[in-house]
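>>> Using only what follows, build the 3D model:
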Amino acid sequence: MSSLSMDKIVELQAWKLKELLKWREYLGVLVEAVKEVFNDRVEVYVFGSAVNGRLTVSSDIDIAIVLSEVPKSGLERARLVDKIWSVMENKGVPWWYPFEIHLLRREELSLLREAKFTRLL
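Below is the predicted model of the structure:
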């Protein structure tokens, strides 16, 4: 691999990490989007490497949205996540931003017990 290629790779990775570190700036938009999509009682948590301070260039930002009922169908869950993303994109969050959105029932929140997480909503 040429040094020019390596320079470009390093430049791209540095840019990606810089963008990833903006995750806190986008949390308010994410919370607004969740409120807009879900009218019932909902909780939003961030967990994983972002909260633990262990972000790397290949990290994502794990978001848990706790609902009273989560659709059983993967297609329905994907539609809900798509609605959230649609609102976020309209408010300036780039489509490629690495939020990993998990829809959970309250009972499943215990799965995160071992992960450090912070409640947002």
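>>> from here on, contacts and neighbour counts on C-alpha atoms
Will do.
>>> Need the three-state assignment for residue 103.
At residue 103 the chain is in strand, as set by DSSP: H, G, I helix; E, B strand; the rest coil.
>>> Could you pull up the residues touching it?
The contact partners of residue 103, taken as Cα atoms under 8 Å, 6 or more residues apart in numbering, are 64-67, 70, 77.
>>> how near is it to residue 38?
12 Å (Cα to Cα, to the nearest Å).
>>> Now the residue nearest to the spatial centre of the chain: closest residue in space, sequence neighbours ignored.
Among the residues of the chain, the one closest to the centroid is residue 99, at 2.4 Å (Cα atoms, centre = their mean). Take residue 99 and drop its neighbours on the chain: the residue closest to it by Cα to Cα, 6 or more residues apart in numbering is residue 61, 4.7 Å away.
>>> count of neighbours near the one you found?
A count of nearby residues for residue 61, using other Cα atoms under 10 Å, gives 20.
>>> I have a second one here; can you model it like the first so I can compare?
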Amino acid sequence: MLSEKLLVSESKRRAHIFNNLDKYLRIIVDTVKMLDKDAEVYLFGSVADGRYLLSSDIDILLVTEMPPGKVIAELWKSGITDPFEIHVITKNAYELYRRRAKLIRLTSSPQETQHS
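Below you'll find the predicted structure:
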């Protein structure tokens, strides 16, 4: 009975995040840009491809020279946890991701979002 309640609660939480994804993506971009104004933020994976389920994770690629632990800790403080999967890389590793995945560049204002 308790496990069923936990599953229902988790399903509702994930549905809320997916239904309000723009809000959460804005929090991610704003938090990262506060730490590093030159950082780049991308959405990739099943959500970027439009083939996700509520059980999917939401893959976020951060291109920055900042230490990954610092960036992830700040995102956690901002409420960004599961189902977000944060990948922090340097500019040197960016090309590998660009060649292998559809990347959607995220900006603070939705009209500036770019597909690569």
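>>> Overlay them and tell me the TM-score.
Once superposed, the chains reach a TM-score of 0.71 (TM-score structural alignment, normalised by the length of structure 2), with 105 aligned residues with a Cα RMSD of 2.5 Å.
>>> returning to what we had before: so what does the residue nearest to residue 99 of structure 1 match up with in structure 2?
Under the alignment by TM-score structural alignment, residue 61 of structure 1 pairs with residue 58 in structure 2.
>>> what residues are up against that match?
Applying Cα under 8 Å, 6+ apart to residue 58 of structure 2 gives the contacts 43-47, 83-85.
>>> quick revisit: residue in structure 2 matching the residue nearest to the centre of structure 1?
Using TM-score structural alignment, residue 99 of structure 1 sits opposite residue 84 in structure 2.
>>> Next up, the contacts around residue 117 of structure 1.
Neighbouring residues of residue 117 of structure 1 by Cα under 8 Å, 6+ apart: 45-48, 51.
>>> Find the nearest non-adjacent residue to the aligned residue in structure 2 for residue 49 of structure 1, please.
In structure 2, residue 49 of structure 1 lines up with residue 46, judged by TM-score structural alignment. Of all residues beyond its chain neighbours, the one nearest residue 46 of structure 2 is residue 52 (4.9 Å), with distances taken as Cα to Cα, 6+ apart.
>>> try residue 84 of structure 1
residue 33 (5.5 Å).
>>> State the helix or strand in which that neighbour lies.
Residue 33 of structure 1 belongs to helix 23-37 when elements are defined using DSSP states H and E.
>>> average offset between that helix and structure 2?
Superposed on structure 2, helix 23-37 of structure 1 shows a mean distance to its aligned partners of 1.2 Å (mean Cα distance after the TM-score superposition for structure 1).
>>> coming back round to it: what distance do you get for the residue nearest to residue 99 of structure 1 to residue 51 of structure 1?
According to Cα to Cα, residue 61 of structure 1 and residue 51 of structure 1 sit 9 Å apart.
>>> Many thanks, have a good one.
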